[in-house]
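Colleague: okay, predicted coordinates and the sequence, questions at the end:
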Amino acid sequence: MQLTPLDVNSFDISDPEFWVAPREYRESAFASLRREAPIKFFNEMTLLNFPPGPGYYALTKHEDIWAVSRNPELWCSGQGSNITTLTPELNEFFGSMIAMDDPKHFRLRSIVSKGFTPKEIARVEEYVTAKARTLVDALLEQHADDEFDFVEKLAAPFPLEIICDMMGIPQEDAKQILDWTNVILGAGDPDFGGSLEILMKVALEIFSYAQQLGEARLKNPTDDLTSVMMQAEVDGQRMTSQEFGSFFILLVVAGNETTRNAISHGMLELTRRPDQQRIWFSDFETHTRTAVEEIVRWASPVIHFRRTATRDTELRGIPMPAGTKVVMWYNSGNRDEDLFVDPYRFDVTRQMQPGQIGFGAGGPHFCLGANLARREIA
């Protein structure tokens, strides 16, 4: 990829137009920030008629993202994980655990994590492999002599069907879940509604669906993930149906969409780079671990998350008063030249230490579903 050094004051990463510019331009912009202004202030965009916020500092270097992620006492999540400051009600409704701090976050994560233990993930591993094989075989049979949309036919339905099965959601409801998630993720996009009213209508529908599912499993548990979480206790307390509703939105929306994006980006790059296909498939078991990590690094399916300073501090000598927003740009950290040799080269044998930050940079908010996502990508 040919990068062009840019004046760091000549572009605005908060401007939606920036994100429809050619990829080379966007990568050049973030490379210029890492080199010239690794911590830079930007104004916030206006989203869905929310009042404009005070602005934020963009963190574009791996080491800064790593440090902030692992210091939740100084950089909290409870004031919001989105750049835009939502109302406290919306923040809790959409944010679930990712917009909480301890001790509330610890309690809820301790309950939810019982559904994501190595034992639970291993239990579904064979199913994940079988589901992938079934979907691929069906597509090859249906489209033996023509093309098909990989994202629509495989990357989108595959992780969603896995989540639906794990949660005990009937497969006939999967299309409705997909439609709901697209509206929530496409907030501000006219193709998916584009208004706060539509967003809230859909959010309430999916929240109500989740509450009913949770209450049903609380009364009549089965062997699905919903039952595991609703029956689990920490210090004698169970998850409420409202807490489950918020987590459900996080899991089926964020958990589904991020894996979809990683699989899509991975397939696209493997198609562009047949040499990497040959390397991976020449010894699939040996290269799968590094190949999956490289796909996540390359895709960076979560672009950013925000943290807020809990007290006066500084980063790289820049004063950060209490209440200052910082936004961790994972896509930029995953291209950091100080850590990744030739970061714009897709390499399924790449060794990473420290690792890619596509699942977060450690700390209490590291992605609970990372191991499930790895298995789905593989």
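Modeller: Sure, I can see it.

Colleague: drop to CA atoms for contacts and neighbour counts, all remaining ones
Modeller: Will do.

Colleague: number of residues surrounding Gly317?
Modeller: Number of residues near Gly317 (other CA atoms under 10 Å) recorded here: 8.

Colleague: against Glu63, how distant is it?
Modeller: Gly317 is 15 Å from Glu63, where distance means CA to CA, to the nearest Å.

Colleague: can you name the residues that contact the closest residue to Trp75 other than its chain neighbours?
Modeller: The shortest distance from Trp75 to any non-neighbouring residue, by CA to CA, 6 or more residues apart in numbering, is to Ala309 (4.8 Å). By CA atoms under 8 Å, 6 or more residues apart in numbering, Ala309 lies in contact with Leu74, Trp75, Cys76, Met320, Pro321, Ala322, Gly323, Thr324, Lys325, Val326.

Colleague: between the residues you listed, which is closest to Glu27?
Modeller: Set against Glu27, the nearest of these by CA to CA is Val326 (20.2 Å).

Colleague: for Met45, see how far away that closest one is.
Modeller: In terms of CA to CA, Val326 sits 15 Å off from Met45.

Colleague: look at these two and report which has more neighbours.
Modeller: Val326 (25 against 18).

Colleague: just the element for that one, please.
Modeller: strand 325-329 (DSSP states H and E).

Colleague: just checking, what packs against that strand?
Modeller: In terms of contacts (3 or more CA pairs under 8 Å, 6 or more residues apart in numbering; DSSP states H and E), strand 325-329 is packed against strand 56-59, strand 304-309.

Colleague: presented hereafter is structure B, for comparison with structure A:
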Amino acid sequence: MTAIERNAIDLNDTDGFWSASIEHRQAAFEALREQPGLPFFPEPVLGLAPRGPGYYALTRMDDILRASRDPARFISGRGSGSAVDLPPELADLGQSMITMDGPRHGRLRRIVSRAFTPRMLDAVVENVAHVAAGIVDEVIGRGEFDAVADVAAELPLRVICDMTGVPASQQGFVSEQTNRMLGIADPDYVVDQDDPMQVMSDASRRLSELMLDLAAHRSARPGDDLISTLVSAQIDGEALSPSELASFFILLVGAGNETTRNAISWGIELLSRFPEQRAIWLSDLDAVTPTAVEEIVRWSTPVMFQRRTVAEQAEPAELGGQLLGPGDKILMFYWAANRDPRHFSDPDRFDVLRSPNPHIGFGGPGPHFCLGAHLARREISVIFRELLTRMPDLRVTGEPVRLRSALVNGIKSLPVTSTPGGSTSEVHRGAA
């Protein structure tokens, strides 16, 4: 890319930059990485939210690692999923661990982490295998189907709803509200583009109301699910308040559902695009699965950025050759860092054997590393074992319909085909 083209890159342009080809995005971020200092961008216009002063884009792995490891200076509490400061009412509603700092963040993470008892984790892991097998049972005889709607979206949604005790009758509602909450720039999910902040607020409120109703029910009639554990028992003398519980649920269905869904979607697309990588994986399923899963997460990077803000009390600091002071915003583009040639050999290549693979597809190091990374890895591993062994000729028949978003590297639809047939899964035979 020429210098003129570098100056024309607009990271706020969802219709242009984020909807262009993956190759164009790769070339643009390569140009930004080579620029001295940190490139600066004005903030996007988002509904009625006031326009702020702008942000610096971090596209090099080393810069993102340094910011992630200094949470006292680069804070999350001013917002994490948007360069735009959220209105107070929406910020309060979405006040989850991902937008908290210091002691409060540590307290919530500690409570949630310890609610995942060994018994509960064993049950969740076992359930993932049964859910994945059941999903493939549903599609294996069709011949043609949508890999997103029928497979990738179903697995994490069912697992999370089972884990939290959300009834099957409400799973479609959870999916719809999550799509609206994270797809505010996509007309397929949000018809009225006049005030996307209001759309996000309404979706978050509806999910919050669902969880508060469920928590009240579980408080009176506890079950074996995660929500029963969080509402009926104190952990080390601490428990989540109702609003904290609702915010945790919103984070869980947002980060845990959408990100795993999109990693699986991209994995199916990539294995069809690169059949030699599928053959390598199938040649030694047990040995290749761990590296293949990490490579799918690196290549897709479902959450493409997170924001940090320099704390008001912090001293000015240099990052990437740029002096940053209190109030300055940075957007850490994980997607770009996961293709940084200083850390990855031939970074644009999809390689299921890639090792080492120091990607940050689950976030950078530090207190905000993804709490659900282990579950996500398990879900991706299990569903691809089912697909590779039971539908080995699965292939994509059309271009992926991508989500219009700068935050989520999403696929909305992915048509696939395979030879109809197959048998009942090993999991289901063993359970019969």
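Modeller: Looks like it arrived, so ask away. As the structure is a prediction and not an experimental result, all values here were calculated from the model.

Colleague: could the helices and strands packed on strand 325-329 of structure 1 be laid out in a markdown table, adding distance to Asp235 of structure 1?
Modeller: As requested, these are exported to a markdown table (distance: least, CA to CA, whole Å):
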| stretch | distance to Asp235 of structure 1 |
| --- | --- |
| strand 56-59 | 37 |
| strand 304-309 | 29 |
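
Colleague: nearest to Leu154 of structure 1, of these?
Modeller: Comparing these by CA to CA, strand 304-309 comes nearest, at 25.5 Å.

Colleague: Ala152 of structure 2 -> structure 1?
Modeller: Under the alignment (TM-score structural alignment), Ala152 of structure 2 maps onto Ala155 of structure 1.

Colleague: quick check: closest non-adjacent residue to that match.
Modeller: Arg260 (5.0 Å).

Colleague: which residues are in contact with Val252 of structure 1?
Modeller: Applying CA under 8 Å, 6+ apart, the residues near Val252 of structure 1 are Leu160, Ile163, Ile177, Thr181.

Colleague: give the aligned range of whichever strand or helix holds the third one in structure 2.
Modeller: Same thing as Ile177 of structure 1. Following DSSP H and E, one finds Ile177 of structure 1 within helix 174-185. Aligning helix 174-185 of structure 1 against structure 2 (TM-score structural alignment) gives residues 171-182.

Colleague: counting neighbours, which bits of that stretch end up buried?
Modeller: Across stretch 171-182 of structure 2, burial judged by 16 or more other CA atoms under 10 Å covers Gln171, Val174, Ser175, Gln177, Thr178, Asn179, Arg180, Met181, Leu182.

Colleague: coming back round to it: what's the closest of the contacts of Val252 of structure 1 to Tyr56 of structure 1?
Modeller: Among these, and counting by CA to CA, the member closest to Tyr56 of structure 1 is Thr181, at 27.2 Å.

Colleague: before we move on, the earlier item: of all the helices and strands packed on strand 325-329 of structure 1, which one comes closest to Ser264 of structure 1?
Modeller: strand 304-309 (18.8 Å).

Colleague: ok, average deviation of that closest one from structure 2?
Modeller: For strand 304-309 of structure 1, the mean distance to aligned residues of structure 2 following superposition is 0.6 Å (mean CA distance after the TM-score superposition for structure 1).

Colleague: how far does that strand sit from its chain's centre?
Modeller: A distance of 14 Å separates the centroid of the chain from that of strand 304-309 of structure 1, by CA atoms, centre = their mean, to the nearest Å.

Colleague: do the same with stretch 307-324 of structure 2
Modeller: 26 Å.
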